[in-house]
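Enquirer: Coordinates only, no sequence provided:
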């Protein structure tokens, strides 16, 4: 029987590609996936039953192991369930054989007992029963030992798995610390690079400042030399000032210099005041010139206007004589017309009165209203020839 399972195990290793990525904890789980895998294994064992029955009926002269190998029990069969069971954990070949013995040994034993050997058929039923009980007891004892061994191995595997879990956590912690260490080192490196760049930039700036300071120092040295030469050249003036102090009311040279500066300042102020006064005079002269020019223009305009008015006056004077003669003529004509008008009015009044007397009518007509008088005379009197007026 052990040879049969070893043959099955070898065939599984030959026909199945083992996958090692499924956690070992799934071995003891009772999930639907594991139950389905066990069910598929049961189907394989039931298929073995047909092969063993064929061996019992027709090929008992052959060894069962060789018969299973010769007929390729797993050829063309779906062995994914066996592959999945093997991939549930990191298992050795003996562990897989133990699994099949524990799970399916009893069924295979019952299957083989259903087909006894030819030698056993000649024994009596009581002897066969005793032998079967003995074999069953031996098999049960062996199975218990195998279960205990398998249990110890599973405990060992669980312990190893727990140790691996602890090591994995430790490794994760170490990895996390290492990543943190790397991150800190990167940050330190970045800070160091920034600091180095800043220091290099500061160094370049200091070098530029140093070069500029050197240039300024060289310029100051040249200026010092120039001033030294100038001071040496001006030393004669110092001697002159010393002599001035000796022969004047001043006691120190700086008093002479202060007095000189005061005089220079006063001279500058006076010159500035004179310049301002001169500018004021110039501005006043300019204003006077503009004023005189404007007044000359006005005088010229007034002279032109005066000449024009004089011409108008002369023309008016010449016209006065003409208009006076005309006025005298008008007055004479007006006097004549007035006299004629008075005569006409008197004649009209006389006619009106004559007509009124002849007609014996009394008309309410004003003596000054000549027009009504003429109207009444013209409307009521006969022609001039019929009037008795000589």
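Expert: Everything's here; your move. If you're wondering where the values come from, they're calculated on a predicted model, not measured in any experiment.

Enquirer: use CA for all of it now, contacts and neighbours both
Expert: Noted.

Enquirer: how deep is residue 301 tucked in, by neighbour count?
Expert: Neighbourhood size, residue 301 [other C-alpha atoms under 10 Å]: 12.

Enquirer: let me redo that: residue 108
Expert: So residue 108, with other C-alpha under 10 Å, has 20 neighbours.

Enquirer: mind checking how far the helix or strand encompassing it is from the chain centre?
Expert: Secondary structure assignment for residue 108, by DSSP states H and E: helix 93-113. Chain-centre distance of helix 93-113: 75 Å, with C-alpha atoms, centre = their mean, to the nearest Å.

Enquirer: which other helices and strands contact that helix?
Expert: Applying 3 or more C-alpha pairs under 8 Å, 6 or more residues apart in numbering; DSSP states H and E, we find helix 93-113 packed against helix 2-15, helix 32-58, helix 125-233.

Enquirer: between those helices, which one is nearest to residue 300?
Expert: Among the helices and strands packed on helix 93-113, helix 125-233 comes nearest to residue 300, with 68.1 Å by C-alpha to C-alpha.

Enquirer: which strands and helices sit next to that closest one?
Expert: Going by 3+ C-alpha pairs under 8 Å, 6+ apart, helix 125-233 lies up against helix 93-113.

Enquirer: what comes up buried for the helix it packs on?
Expert: Using 16 or more other C-alpha atoms under 10 Å as the test for burial, helix 93-113 gives 95-102, 104-108, 111-112.

Enquirer: likewise stretch 38-49?
Expert: 38, 40, 41, 42, 44, 45, 48, 49.

Enquirer: From what I see, the first one and residue 81 are in contact.
Expert: Yes: using C-alpha atoms under 8 Å, residue 38 is in contact with residue 81, at 7.1 Å.

Enquirer: hmm, back to that, kindly reformat the buried residues of stretch 38-49 as TSV and extend each row with distance to residue 307.
Expert: Below are the buried residues of stretch 38-49 laid out as TSV (distance: C-alpha to C-alpha, whole Å):
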residue	distance to residue 307
38	148
40	148
41	151
42	153
44	153
45	157
48	159
49	162
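
Enquirer: that older thread, what would the helices and strands packed on helix 93-113 look like in a markdown table with distance to residue 262?
Expert: Putting these into a markdown table (distance: least, C-alpha to C-alpha, whole Å) gives the following:
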| stretch | distance to residue 262 |
| --- | --- |
| helix 2-15 | 123 |
| helix 32-58 | 117 |
| helix 125-233 | 23 |
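
Enquirer: State the distance from residue 104 to residue 98.
Expert: For residue 104, the distance to residue 98 (C-alpha to C-alpha, to the nearest Å) stands at 10 Å.

Enquirer: Then residue 267?
Expert: 130 Å.

Enquirer: And for residue 170?
Expert: 34 Å.

Enquirer: how about stretch 154-174: buried residues?
Expert: Those would be 154, 157, 161, for stretch 154-174 by 16+ other C-alpha under 10 Å.

Enquirer: And here is the other one:
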């Protein structure tokens, strides 16, 4: 690219040349002036062409320089990327190394703790070994005793057989004791259950006897009430029978009186089937008879 300052300088140089020739050509003919003007224009054009070539050359140089700078910039960026990767890898390696160191220190602490624990366990095992050794020494007399028993007993040939027989008898004894204990517990449970059952049944029997007593009292009361009701019923039936008998006698007497009244009357009367009608008829007949007798007595006086 052409610099703006170079272009301005080129224009100022051309103007100076034109100004100098203008001062010289003031006293010449117009044709000469025209030719001079054309020559000046060619000179300016040639100068401009030369400057343009120079500017193009400079521009090519600038472009090459720019390309070189871009290339160097890319190389610098690549170098920076590589350096950044190198730094990242270095940081990662350092972090891994730090982590490994921390893990190794932690593992060392664990191992040191394990060493302390194992030393304590070793001390315990040594103490247990000493105690076991003393127990073994004490139990050697039992070993000798078992050997003497084998010399006497013909059915056992090895100490292991004797110990196995003892273990069998001990297990059998334990089973029998456990069975006896279970049987005793079962008996106790059965006895307690029997006592509970007996008490429950006794209470139920007492409750049932009380209920029977109450039911007997209720039955006696009901029988007394029934007897009283039967007596009332018999009395009521007798009274009803007496009333019916009296009613029948009254009806028969009423019917007989009604018939006698009809026989004594010379008038024809309708039939009366109901006792009340018959009584009304008898009453009317008696009233009529009393009136007739009264009139008869009055006429005889």
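Expert: Structure's in. What do you need? Bear in mind that the values here come from a model prediction, so they are computed numbers and not experimental data.

Enquirer: what do we get in the second structure for residue 243 of the first structure?
Expert: The equivalent of residue 243 of the first structure in the second structure is residue 148 (alignment by TM-score structural alignment).

Enquirer: and the host helix or strand of its match, how far out from the chain's middle?
Expert: Assigned by DSSP H and E, residue 148 of the second structure belongs to helix 30-152. Relative to its chain's centre, helix 30-152 of the second structure lies at 53 Å (C-alpha atoms, centre = their mean).

Enquirer: And the next helix-or-strand element following that helix against the first structure, how far off on average?
Expert: Sequence-wise, the next helix or strand downstream of helix 30-152 of the second structure (DSSP H and E) is helix 159-264. Taken over the aligned residues, the distance from helix 159-264 of the second structure to the first structure averages 3.8 Å (mean C-alpha distance after the TM-score superposition for the first structure).

Enquirer: Next SSE downstream of helix 159-264 of the second structure?
Expert: Next along from helix 159-264 of the second structure, by DSSP H and E: helix 275-300.

Enquirer: Does anything pack onto that next one? Which helices or strands?
Expert: Against helix 275-300 of the second structure (3+ C-alpha pairs under 8 Å, 6+ apart) you get helix 159-264.

Enquirer: The helix it packs on packs against which elements?
Expert: Going by 3+ C-alpha pairs under 8 Å, 6+ apart, helix 159-264 of the second structure lies up against helix 30-152, helix 275-300.

Enquirer: let's go with 6 Å and repeat that
Expert: Applying 3 or more C-alpha pairs under 6 Å, 6 or more residues apart in numbering; DSSP states H and E, one finds that helix 159-264 of the second structure makes contact with helix 275-300.

Enquirer: Tell me the buried residues in the helix it packs on?
Expert: 275, 278, 279, 281, 282, 285.

Enquirer: Distance to residue 139 of the second structure added to those, as JSON lines?
Expert: Listed next are the buried residues of helix 275-300 of the second structure as JSON lines, based on distance: C-alpha to C-alpha, whole Å:
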{"residue": "275", "distance to residue 139 of the second structure": "134"}
{"residue": "278", "distance to residue 139 of the second structure": "139"}
{"residue": "279", "distance to residue 139 of the second structure": "138"}
{"residue": "281", "distance to residue 139 of the second structure": "143"}
{"residue": "282", "distance to residue 139 of the second structure": "143"}
{"residue": "285", "distance to residue 139 of the second structure": "148"}
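
Enquirer: Could you export the buried residues of stretch 154-174 of the first structure as a markdown table, including distance to residue 203 of the first structure?
Expert: Formatted as a markdown table, these follow (distance: C-alpha to C-alpha, whole Å):
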| residue | distance to residue 203 of the first structure |
| --- | --- |
| 154 | 70 |
| 157 | 65 |
| 161 | 60 |
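
Enquirer: and which of those is nearest residue 132 of the first structure?
Expert: residue 154 (31.3 Å).

Enquirer: How about the contacts made by that closest one?
Expert: Residues near residue 154 of the first structure by C-alpha atoms under 6 Å, 6 or more residues apart in numbering: none.

Enquirer: Could you measure from the most centrally placed residue in the second structure over to residue 204 of the second structure?
Expert: Nearest residue to the geometric centre of the second structure (C-alpha atoms, centre = their mean): residue 189, 41.6 Å. Using C-alpha to C-alpha, residue 189 of the second structure is found at 22 Å from residue 204 of the second structure.

Enquirer: go on, residue 226 of the second structure?
Expert: Distance from residue 226 of the second structure to residue 204 of the second structure, by C-alpha to C-alpha: 31 Å.

Enquirer: can you check residue 104 of the second structure too?
Expert: Counting by C-alpha to C-alpha - residue 104 of the second structure and residue 204 of the second structure are separated by 84 Å.

Enquirer: and if you look at residue 197 of the second structure?
Expert: 10 Å.

Enquirer: cool, and residue 59 of the second structure?
Expert: Distance of residue 59 of the second structure to residue 204 of the second structure, given as C-alpha to C-alpha: 132 Å.

Enquirer: What of residue 249 of the second structure?
Expert: For residue 249 of the second structure, the distance to residue 204 of the second structure - C-alpha to C-alpha - is 65 Å.

Enquirer: Aligned against the first structure, show me the partner of residue 19 of the second structure.
Expert: Residue pairing (TM-score structural alignment): residue 19 of the second structure is matched to residue 111 of the first structure.

Enquirer: now residue 165 of the second structure
Expert: Per TM-score structural alignment, residue 165 of the second structure is aligned with residue 259.

Enquirer: Can you give me the separation between its match and residue 333 of the first structure?
Expert: For residue 259 of the first structure, the distance to residue 333 of the first structure - C-alpha to C-alpha - is 105 Å.

Enquirer: Same question for residue 269 of the first structure.
Expert: Here the criterion is C-alpha to C-alpha. By it, residue 269 of the first structure lies 91 Å from residue 333 of the first structure.

Enquirer: for residue 55 of the first structure, same thing?
Expert: Distance from residue 55 of the first structure to residue 333 of the first structure, by C-alpha to C-alpha: 188 Å.
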